[in-house]
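*Asks:* quick one: sequence and predicted model below, then my questions.
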Amino acid sequence: MTTALRRLRNYIDGEFRDAADGRTTEVVNPATGEAYATAPLSAPADVDAAMAAAEAAFPAWRDLIPAERQKVLLKIADRFEERAEELIAAESENCGKPIALVRSEEIPPMVDQIRFFAGAARMLEGRSAGEYMEGFTSIIRREPVGVCAQVAPWNYPMMMAVWKFAPALAAGNTVVIKPSDTTPASTVLIADIIGSVLDELGHSRGVFNVICGDRETGRLMVEHKVPAMASITGSVRAGMQVAESASKDLKRVHLELGGKAPVVVFEDTDIAKAVEDISVAGYFNAGQDCTAATRVLVHESIHDEFVSALAKAASETKTGAVDDEDVLYGPLNNANQLKQVKGFIERLPAHAKIEAGGEQVGDKGYFFAPTVVSGLKQDDEIVQQEVFGPVITVQSFSEEKQALEWANGVEYALASSVWTKDHARAMRMSKSLDFGCVWINTHIPLVAEMPHGGFKKSGYGKDLSAYGFDDYTRIKHVMTSLDG
């Protein structure tokens, strides 16, 4: 007996709609490898409709005083808390994530981040008015950019949606957001939540729109004439394509792309504490995190002890079913990602050694064992390229200069960490590490008040913080004569 698939739909101008041409794609639960829903495969007509709704809603939303936009965002945050169990269930099915971890590690930060941007809406900053030419006063206005086309990834579908819509709406923009084709369920639920709040408070539901689809749908969004800004969290390749497409009409672009975070462990480190924290930061969410602690560089004097402890920690780390409260992470997101992670392991050079894991777990779903690989060299593929899986690599260095050179010697520049008791060394390293974030004796904590974003091929623009809010605004100079 075949179970009927749930039907997900686009959310455009306050209505849930199928794709105009009726096309759909199946959505698979990565914990089972089985389809549980269908979602629209949106085409030009759907993108046109969503952009038209956002464009029509923009003037009234833009012209609201910040306090009114704040009310909306605070109500959305409240509603996220009220409907938390629905969101948790949707995200767990979306991604195969452990239910307990979605409840503890994703819902509270998302609610906090929405509330942060609700406050940011009322903290617009600019230089004070003044006379810089005799007889004239200059004023700086900070304004929303307009309609924002946003593309969210599959590793944190809910949270990345929040990182995008919250600052955009707070700043006075309207939104058309597309979730990944593999994880649309939670974003569609978010549309229901936001739409109901907009309706209750008397605002156009066209302020927030969701369209489901694939890469082609995303390309149509970015190339559409209406959006003033395109924002994407995704791969380097996707970011380059977005930047190229947006350049055709000089759209503003906000890119948060891949990472290959170095974790530099010096000889004076508390090994047990470092291993414990690095294991969690490397394997959490199955390593599917651009900031994951998956590239360890450890001083040669403690290398063997550290690798042994790391391998032991990997063997004690559990992956498994969504309702098992003892697991640290669930499956990889999709069959292609499982294939990619397996490929890195299969192509390891002869000098590499698998200290733990290295294989798929079970015969159902896309689970992969927590893995440690040692004996690697700087130019090895697995060191240079993002695996995006539960695989921690280890290299041995002899001196600080070499550690810094190797840490910076990749194309990514999103996040990094330094592990040492030497304050001066920590300051030297944090100054010279070419990454958008440097953690010292920790790895992966994020707060709403601090920016998240990288350099080089990790993209540009910031998420979170006042810097992330500023990215969704534009600056206007107004000058007036004082002689009447």
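*Replies:* Right, received. Where do you want to start? Numbering: from 1, shown residues only.

*Asks:* only C-alpha atoms from now on, for both contacts and neighbour counts.
*Replies:* Will do.

*Asks:* and stretch 414-426, which residues are buried?
*Replies:* L414, A415, S416, S417, V418, W419, T420, A426 (16 or more other C-alpha atoms under 10 Å).

*Asks:* which residues does it contact?
*Replies:* For stretch 414-426, the external contacting residues (C-alpha atoms under 8 Å, 6 or more residues apart in numbering) are 258-269, 274, 290-291, 293, 429-430, 433, 435-443, 453-455, 458.

*Asks:* put this next to the previous one:
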Amino acid sequence: MTTALRRLRNYIDGEFRDAADGRTTEVVNPATGEAYATAPLSGAADVDAAMAAAEAAFPAWRDLIPAERQKVLLKIADRFEERAEELIAAESENCGKPVALVRSEEIPPMVDQIRFFAGAARMLEGRSAGEYMAGFTSIIRREPVGVCAQVAPWNYPMMMAVWKFAPALAAGNTVVIKPSDTTPASTVLIADIIGSVLDELGHSRGVFNVICGDRETGRLMVEHKIPAMASITGSVRAGMQVAESASKDLKRVHLELGGKAPVVVFEDTDIPKAVEDISVAGYFNAGQDCTAATRVLVHESIHDEFVAALAKAASETKTGAVDDEDVLYGPLNNANQLKQVKGFIERLPAHAKIEAGGEQVGDKGYFFAPTVVSGLKQDDEIVQHEVFGPVITVQSFSDEKQAVEWANGVEYALASSVWTKDHARAMRMSRSLDFGCVWINTHIPLVAEMPHGGFKKSGYGKDLSAYGFDDYTRIKHVMTSLDG
């Protein structure tokens, strides 16, 4: 007997709707490899409707005093807490993530981030007003940019949606957001939450809209004439395509793309503590994190000891079912991602050595073992390109100069970490590492108050923090004559 699939729908102007032409795509639970829902495969008519709704809602939302927008965001944060178990269930089914980890590691920071941007709504800052020409006063207005087309990724569908809609709404913009075609469920639930809050507080529900679909849907959103800004978290290839599409009408673009974070471990490091922290930061969320600690550079004097400890930690790290509280991570997100991770392992050069893992786990779902690969060279494919899986690579360096050269010697520049007890060395490294974030003796903690974003092919623009808030605003100079 076939179980009926749940039907997910777009959220446009306060209404849940199917795609205008009725097309759908199946949504698969990566823990089982089986479809559990259908979602709209939205086309041009759906994108037009969502953009029109956001455009119509924009003037009233823009003109609200900041305190009113803050009130909405604070209510949304409260509602996230009240409906946390629904969000957890949706995200776990979306991604195969362990329920306990979604509850402890995603819901609290998401709520905190929404509340942070609720406060930021009342802190629009500009340089002080003044007279810079005799007889004239200049002031700076910081304004919302307009309708924002936002595309979220599949690795953290809920949290990345928050990173996008919270600063945009706080600054006075309206939103059309598209979740990944493999993970739409939690974003559709978020639409229900936000829509109910907007309705309760008397605001247009067209302020926030959700469109489900594939890459073509995303392209239609980015190329649409209405949005003033396009924001995407995704692959380098997707970011380049968005930048190219947005350039046709000079849309503002906000890109958070791939990463290949170097983890530079010096000889004075506390090895057991470093191995413990790096393992968690490398394998959490199955390594499907642009900041994951997956590229370790370790000083040659401790290389063998460190690799042995890292392999032991990998062998003790568990992946498995969503209801198992002992697992650190669940499956890879989809069949294509599993194929990609397997491909990196299958193509390893002869000089590489698999110290732990290296294989799929089980015969159901997309689980992959925690893996350590040593003996690698700087120009190896697995060193240069993002695996986005539970795979930690290890290289051996001889001195600080080589460590910096190799750490910076990739096309990505999102995050990095340095492990040493030498304060001066840590400061030198933090200056020399060409990455948007440098952690010292830790890896992966994030806070709402600090910016997240990279350089080079990791994109541009910042998420979180006042800098992320500013990205969703524009600056206007107003000059007035003092003689009437």
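*Replies:* Yep, that arrived. Computed from a predicted model, the values in this text were never measured in an experiment.

*Asks:* picking up where we left off before, now the buried residues of stretch 414-426 of the first structure as TSV including secondary structure?
*Replies:* Listed next are these as TSV, based on DSSP: H, G, I helix; E, B strand; the rest coil:
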residue	secondary structure
L414	coil
A415	strand
S416	strand
S417	strand
V418	strand
W419	strand
T420	coil
A426	helix
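
*Asks:* report the two of these separated the most.
*Replies:* L414 and T420 (20.6 Å; C-alpha to C-alpha).

*Asks:* what's the local residue count around the closest residue to G357 of the second structure other than its chain neighbours?
*Replies:* The shortest distance from G357 of the second structure to any non-neighbouring residue, by C-alpha to C-alpha, 6 or more residues apart in numbering, is to T371 (4.2 Å). T371 of the second structure has 26 neighbours, counted by other C-alpha atoms under 10 Å.

*Asks:* alignment lookup: T371 of the second structure to the first structure.
*Replies:* Aligned counterpart of T371 of the second structure in the first structure: T371 (sequence alignment).

*Asks:* relative to E355 of the first structure, how far out is its match?
*Replies:* Separation of T371 of the first structure from E355 of the first structure (C-alpha to C-alpha, to the nearest Å) stands at 7 Å.

*Asks:* joint contacts of those two?
*Replies:* A311.

*Asks:* next, the contact list for the residue most central in space within the second structure, please.
*Replies:* Among the residues of the second structure, the one closest to the centroid is M160, at 4.6 Å (C-alpha atoms, centre = their mean). By C-alpha under 8 Å, 6+ apart, the contact list for M160 of the second structure reads A152, P153, T233.

*Asks:* what about the second one, neighbour count?
*Replies:* Number of residues near P153 of the second structure (other C-alpha under 10 Å) recorded here: 22.

*Asks:* does the match of T371 of the second structure really touch V361, like I thought?
*Replies:* No: using C-alpha atoms under 8 Å, T371 of the first structure makes no contact with V361, being 11.5 Å away.

*Asks:* who touches both of these two?
*Replies:* Counting by C-alpha under 8 Å, 6+ apart, nothing touches both T371 of the first structure and V361.

*Asks:* longest helix in the first structure, by residue count?
*Replies:* helix 44-63 (DSSP state H).

*Asks:* what sits up against it?
*Replies:* 12-13, 19-20, 69, 144, 146-147, 172-176, 203-211, 217, 220-221, 224, 226-227.
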